[in-house]
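K.L.:
Task: produce atomic coordinates for the following.
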Amino acid sequence: MAVKHILMIAGDFVEDYEIMVPFQILLMVGHKVDVVSPEKKAGEKIATAIHDFEGHQTYTEKPGHNFMLNATYSNVQADDYDALVIPGGRAPEHLGTNESVLNLVRAFANANKPIAAICHGPQLLAAANVISGRKVSAYPACRAEIIVAGAQYQAIAIDGAVTDGKLVTAPAWPAHPAWMSQFLKVLGSKIEA
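P.N.:
As a prediction, this is how the structure comes out:
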C-alpha cells in the first residue's frame, strides 16, 4: 500500500471523536497525517468538545480532550498532501470565515484530491463553494447550508456515509466505520486480514 500524506484541518471545539478517531485510524493503517489549525504551531493544542445524542432535539456538548497539533498551519500547501480530512463540531463554522483556510480547501478540491468531511465539516466545503452538484451528507442541522451551496443533501442513517467521486461525507461520529472505510478505498488503501 502506498503511504499517503494527509492533511487534517481543525480548530477549537472540533468534535473530539471526529478528530481523534480518524487521526488514529489513518495512522494505524500506515498513512502520515498532519493536523493543523490556523494561527497555531506544532505542539500547540486546540480544545475539543464531545457531542452526544441523549434524546434531546439536538446533540449535547461537553468538554473534550485537548488535541496537540503535530504540524504548523503556516507551512502547509495543498501540493504537499494527497488528501484532506475535515472533522466536525463547531470548528468548521469559524474556520469558514478564514480566507486562507477557504483557499486551502479550494486547492484540494480543484486538484481533485480525496476529501473526507464529517458532521459539520461539510460547512467548510460549502463556505469554500466546492460542493455544487455533489452528493453530500452532513449533520442534519447543516442541511440548508449544503443545499444553498448547490449540493444534493443526502439524508442517510447516522452511521452511514456517502462517496461521490473522491469526496466522502458522513453525518456524525457514529459513522466512523463507514466513513473511514469508504475514504480508505478512495485513497487506494488495501487492508488485508
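
K.L.:
drop to CA atoms for contacts and neighbour counts, all remaining ones
P.N.:
Noted.

K.L.:
who touches the residue positioned nearest the centre of the chain in this structure?
P.N.:
With distances taken as CA atoms, centre = their mean, the residue of the chain nearest its centroid is Ile86 (1.8 Å). Applying CA atoms under 8 Å, 6 or more residues apart in numbering to Ile86 gives the contacts 8-10, 92, 115-118, 121-122.

K.L.:
now it, nearest residue through space, not along the chain?
P.N.:
With CA to CA, 6 or more residues apart in numbering as the criterion, Ile86 has its nearest non-adjacent residue at 4.6 Å, and that residue is Ala117.

K.L.:
So that neighbour, which state does it fall into?
P.N.:
Using DSSP: H, G, I helix; E, B strand; the rest coil, the structure places Ala117 in strand.

K.L.:
neighbours around it, how many?
P.N.:
Residue neighbour count, defined by other CA atoms under 10 Å, stands at 28 for Ala117.

K.L.:
Return the residues in contact with it.
P.N.:
85-88, 167-170.

K.L.:
Looking at the contacts of Ile86, which is nearest Pro174?
P.N.:
Nearest to Pro174 out of the contacts of Ile86 is Ile118 (CA to CA; 10.2 Å).

K.L.:
quick one: contacts for the closest one?
P.N.:
Neighbour list for Ile118: 18, 86-88, 137-139, 169-173 [criterion: CA under 8 Å, 6+ apart].

K.L.:
Could you work out the most separated pair of those?
P.N.:
Glu18 and Ser137 (14.9 Å).

K.L.:
Show me which of the two is the more surrounded one.
P.N.:
More crowded of Glu18 and Ser137, by other CA under 10 Å: Ser137, with 32 against 28.

K.L.:
Sequence B follows; please return its structure for comparison with A:
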Amino acid sequence: MAPCKKVLMLCGDYMEDYEAAVPFYALAAFGVAVDCVAPGKKPPGDACLTAVHEFLGHDLYTELPGHRFAVTADFAAAAAADASRYDALVVPGGRFVERLSVDPLAVSLVAAFAGETATRRRPVVVTCHSQLLLAAAGAMRGVRCTAFFSMRRVVELAGGRWVEPDPLGLCVADGNVLSAIRWPAHGEIIRELLRAMGARVAGGRGQAVLFLCADQFARGRRGLPRRAACPTKRKGEACVTAIYDATPAAASDERRGHNFAVTADWGDVDADRYACVVVPGGRAPELLATRGEAVALVREFAGKGKVVASIDQATSSSPRRGSSTAGAARAASRRGWSPASPARRASGTVARSPTGSS
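P.N.:
As a prediction, the model looks like this:
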C-alpha cells in the first residue's frame, strides 16, 4: 500500500473560515493527513479563531467571528523539521498572514516549500491574502498568480505576474503554486492539489448533488457539481448560513456565517437529475419540515433509491430509517459513491452524520 500523503496547513487567528475548513475536511475525505500548525499554539487544546469574510452591502467585506479551529501539530517542530515530511503546504487567507510575513520561522517554512533555495518545490496553495507569505519568502518572482484585488501591487512588486480573479472560482496553477481569490475556487484547488500530489482525479458522468437549503442552515463543504435550492427563495438569492461551536453552555453557540447562493429555482428541481440530496443541519430543517414540497422531494429521492444525506437536525426532514432500502446503497455504489464510513453510515439510502460542530 502506498504511504499516506501528508499536507501541512499554516494557520493563525482570523484566518478565513472556509479557506481553512474546506481543504482540511476535503483532503481528509481523500485519505490525506493534514497537520494544522500556528505560531504560539500547541496541541492539544489550543485553537485558532477563524473569521467569516462576507460582503454585507458595504464597500469592503465584513469580518464576522467563525469557528474555533484546533491546531493538531506543533509549529516549532514543523518549522525545524525537513520539509520533505510533507507533500504540500496550504495557507488559508485572512489577516493572520500579515503577522506571519514578518515571522522568520513562518517565512523560512514557506521558503522550504516554494523558495528559490528549496531542494524540491512542493505544491503550495495560497488564497485571498496569503500570497503575501510567498512574497516574503522570495517565491513570487515570475509566478502567475491571483489574489484578493488589493494584493495586486504586492504580487507585482514581488516579481509575480498578476492574473485577474475572474471568475471568482478561478484557480491559477503555475508550477508548484496554486492561487485563488477566495473559497469559491476550492473545487478546482482541491482537484489540482490532488493531481499535483500524484492522484488521478476523475468524475462520473452526469453526477450532481442537490443541497436542500433555507436560512440558518449549518455551513456546508462543497466540491462535487451541485445545485442549491430553497422552497422560499429564487435562483440568485442567498440563504444565510449559521456557525455552531461548542461552548461551556448546555447549547452550542450560533453565529452568522457566509451567504450561500441559491442556484436553482424550486420549480426546476428534478430528482432524476441528481445522484444525491444533502440536507444540511442547523435550524433550517425545522422550517423545511413544515414545507410539504420539501418533505415530498426528500421522500421522492428515497423512493427512487437515491442517496439522502442529512446532518444534525436535518433528520427531521429526512425519511424515517424504516423507509430505506438496502438496494439503494448498492445503487449509490454503482454511481461511484464511496462505501459508507462512520461519518456517513447509511441505513439503505439515508446517510446521517453525528451531531457536532458544523
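
K.L.:
Can you give me the TM-score here?
P.N.:
Taking TM-score structural alignment, normalised by the length of the first structure as the basis, the two superposed chains have a TM-score of 0.95; 193 aligned residues with a CA RMSD of 1.4 Å.

K.L.:
Now, the contacts of Ala117 of the first structure that are in strands?
P.N.:
Taking DSSP state E, the ones among the contacts of Ala117 of the first structure that sit in strands are 85-86, 167-170.

K.L.:
Leu102 of the first structure and Val162 of the first structure, how far apart?
P.N.:
22 Å (CA to CA, to the nearest Å).

K.L.:
who has more neighbours, these two?
P.N.:
Using other CA under 10 Å as the criterion, Leu102 of the first structure and Val162 rank with Val162 on top: 22 against 19.

K.L.:
which one in the second structure is aligned with the more buried one?
P.N.:
Matched to the second structure by TM-score structural alignment, Val162 of the first structure sits across from Val172.

K.L.:
check contacts around that match.
P.N.:
Taking CA under 8 Å, 6+ apart as the contact definition, Val172 of the second structure lies against 144-146, 163, 178-180.

K.L.:
which residue in the first structure lines up with Glu254 of the second structure?
P.N.:
Aligned counterpart of Glu254 of the second structure in the first structure: none (TM-score structural alignment).

K.L.:
hang on, Glu254 of the second structure packs against Tyr244?
P.N.:
Yes. With contact defined as CA atoms under 8 Å, Glu254 of the second structure reaches Tyr244; the gap is 4.8 Å.

K.L.:
Could you check which of these two is surrounded by more residues?
P.N.:
Higher neighbour count among Glu254 of the second structure and Tyr244: Tyr244, with 23 against 16, using other CA under 10 Å.

K.L.:
still on that earlier bit, let me have the ones in strands among the contacts of Ala117 of the first structure in TSV, adding distance to Phe67 of the first structure as columns.
P.N.:
Listed next are those as TSV, based on distance: CA to CA, whole Å:
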residue	distance to Phe67 of the first structure
Val85	15
Ile86	15
Leu167	25
Val168	23
Thr169	22
Ala170	22
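
K.L.:
and which of the residues you listed is nearest Asn70 of the first structure?
P.N.:
Checking those one by one against Asn70 of the first structure (CA to CA), the nearest turns out to be Val85, at 14.7 Å.

K.L.:
quick one on the thing from earlier: among the contacts of Ile86 of the first structure, which recur in the second structure?
P.N.:
Compared against the second structure with both residues aligned by TM-score structural alignment, their matches' CA atoms under 8 Å, those retain 8-10, 115-118, 121.

K.L.:
between these, which is closest to Ile46 of the first structure?
P.N.:
Ala10 (8.2 Å).

K.L.:
residue contacts, the closest one?
P.N.:
19, 35-37, 86-87, 91-92, 95.

K.L.:
Which one (most neighbours) among these?
P.N.:
Pro87 (31 neighbours).

K.L.:
shouldn't that residue be in contact with Leu125?
P.N.:
No. Taking contacts as CA under 8 Å, Pro87 of the first structure lies outside contact range of Leu125: 11.4 Å.

K.L.:
would you list every one of the helices in the stretch 1-150 of the second structure?
P.N.:
17-29, 75-80, 96-100, 104-114, 131-136 (DSSP state H, counting those that start in this stretch).

K.L.:
For those, give me CSV that also has distance to Ala2 of the second structure.
P.N.:
Below are the helices of the stretch 1-150 of the second structure laid out as CSV (distance: least, CA to CA, whole Å):
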stretch, distance to Ala2 of the second structure
helix 17-29, 16
helix 75-80, 23
helix 96-100, 34
helix 104-114, 22
helix 131-136, 31
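
K.L.:
hey, which of those is tucked in deepest?
P.N.:
Among the helices of the stretch 1-150 of the second structure, the stretch with the highest mean neighbour count (mean count of other CA atoms under 10 Å) is helix 131-136, at a mean of 25.

K.L.:
what stretch of the first structure lies opposite it in the alignment?
P.N.:
Under the criterion TM-score structural alignment, helix 131-136 of the second structure matches residues 122-127.

K.L.:
That stretch: average distance to aligned residues in the second structure?
P.N.:
With mean CA distance after the TM-score superposition for the first structure, stretch 122-127 of the first structure departs from the second structure by a mean of 1.0 Å once superposed.

K.L.:
Show residues contacting that stretch.
P.N.:
Applying CA under 8 Å, 6+ apart, the contact partners of stretch 122-127 of the first structure are 86, 88, 92-93, 95-97, 102, 105, 131, 136-138, 142, 145-146, 149, 169.

K.L.:
Is Phe183 of the first structure in a helix, a strand, or coil?
P.N.:
Applying three-state DSSP: Phe183 of the first structure is helix.

K.L.:
Cool, thanks, signing off.
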